[in-house]
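> pasted the sequence and its predicted model underneath.
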Amino acid sequence: MSGVLQCLQLDGRATNASLAEEIHLAEAPTWRRVRALEESGVICGYRALIDPSALGYEVTAFVHVRFGRHDPTLEQAFEQEVREIPQILWCHTVSGATDFLLCVVARNLSEYGELISARIRSLPGVTSIESSFSLKAVKDGSLIPVD
């Protein structure tokens, strides 16, 4: 199964025939393996990778969000609202001094400042925000080790 996963992570549009050839297996069992991985939830979807700068997003920021108190209702409300802000690419609950870590894109610093002021600072539970800006992506991907 790891061969199928490696191939699909590199090319989610690979045909069943090319997958079969790559992993040295007939097409029917290859198709069954892919289907089983999809049905079991190991493969949870397919998508295109888009270069943010090609769409004008020149700023990538990692935003550390802190809450004043831990209230599950506030956290759920925060999480729900975060899901609805398209400039927030991902959000993780984390350990340590920060409660949530966000990755945010903006076209420029002015747009980023407006997003922080108008949207993120006013989210439920937020008492403190600290931003770190990406200067260069050294490794930017989501390939999961499957060996």
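Received the coordinates, thanks. What you see is a predicted model; the values in this text were computed from it and never measured. Numbers count the residues shown, from 1 in each chain.
> CA atoms for contacts and neighbours, from now on please.
Will do.
> so what's the residue nearest to the spatial centre of the chain up against?
The centroid of the chain falls nearest to Trp90 when counting by Cα atoms, centre = their mean (4.6 Å). Contacts for Trp90 (Cα atoms under 8 Å, 6 or more residues apart in numbering) come out as Leu102, Cys103, Val104.
> what's the burial count for the last one?
As a burial measure, the neighbour count of Val104 was computed by other Cα atoms under 10 Å and equals 23.
> how close does it get to Gly45?
Separation of Val104 from Gly45 (Cα to Cα, to the nearest Å): 22 Å.
> structure B:
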Amino acid sequence: MDRIDLKILAELQQNARISFVELARRVGLSKTPCAERVRRLEDSGVIRGYYAALDPVAMDRGHVVIVQVLLSGTTAQELRLFNEAVQRIPEIQTCQMIAGDFDYLLTVRTRDIHTYRSVLGEKISELPCVKQTHTYVVMEVVKDEKTIDIKTNEPRRPA
């Protein structure tokens, strides 16, 4: 990646709906070479996709909890089964495998604590190999960045 690719990425993070004409103007290229660079960035996996940033409160998903999950075992098959099953639970926003005293850290979004209790009892606790969970209720989301600033490698909020 060169400096023009980095400029393209920075512009697309600010506005993924920008036209190729405007994007090309901002990065100092003509439309066709700019479009070719974007396609190359997509094909190589640097650009993984485009999305709409939704307001979780407006979507009735304003209640956030963090869940530590300890598995009964961590063989390759047990991890695969857990990973596959987590994908089917829409309330789980993120799932990260952790090196430490527990195995996974989940971010779960629901309407309220009562809905979360149902998700915990009927879905999360029923995941393959779950031995124990610990729930931490988020009081306030202070920072929730989804993009990376190309220049500083720091998280950045989309415009």
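Structure received. Model, not experiment: these values are computed from the prediction.
> just give me which of the contacts of Trp90 of structure 1 are shared by structure 2.
Comparing those with structure 2 on both residues aligned by TM-score structural alignment, their matches' Cα atoms under 8 Å, the contacts found in both are Leu102, Cys103, Val104.
> hmm, back to that, tell me which of the contacts of Trp90 of structure 1 fall in strands.
In strands, defined here by DSSP state E, the members of those are Leu102, Cys103, Val104.
> trace the first one over to structure 2, please.
Put plainly, it is Leu102 of structure 1. Aligning on TM-score structural alignment places Leu102 of structure 1 opposite Leu106 in structure 2.
> does its match touch Ile92 like I think?
Yes. At 6.6 Å, Leu106 of structure 2 counts as touching Ile92 under the criterion of Cα atoms under 8 Å.
> ok, which stretches of structure 1 are strands?
With DSSP E as the criterion, structure 1 has strands spanning 59-67, 88-93, 100-106, 126-133.
> with structure 2 overlaid, how far apart is the third one on average?
Strand 100-106 of structure 1: mean distance to aligned residues in structure 2 after superposition is 0.7 Å, counting by mean Cα distance after the TM-score superposition for structure 1.
> from the contact counts, what lies against that strand?
The contact analysis (3 or more Cα pairs under 8 Å, 6 or more residues apart in numbering; DSSP states H and E) places strand 100-106 of structure 1 against strand 59-67, strand 88-93.
> among those, which comes closest to Pro29 of structure 1?
Among these, strand 88-93 comes nearest to Pro29 of structure 1, with 35.3 Å by Cα to Cα.
> output the residue interval of structure 2 matched by that closest one.
Alignment note (TM-score structural alignment): strand 88-93 of structure 1 is matched to residues 92-97 of structure 2.
> neighbours around the equivalent of Leu54 of structure 2 over in structure 1, how many?
When structure 1 is aligned by TM-score structural alignment, Leu54 of structure 2 is paired with Ile50. By other Cα under 10 Å, 8 other residues sit near Ile50 of structure 1.
> then the one 10 residues further on?
By the criterion of other Cα under 10 Å, Thr60 of structure 1 has 26 neighbours.
> do the same with Gln9 of structure 1
The local packing of Gln9 of structure 1 (other Cα under 10 Å) involves 18 other residues.
> that one against Leu143, yeah?
Yes. The criterion here is Cα under 8 Å, and Gln9 of structure 1 meets it with Leu143 at 6.3 Å.
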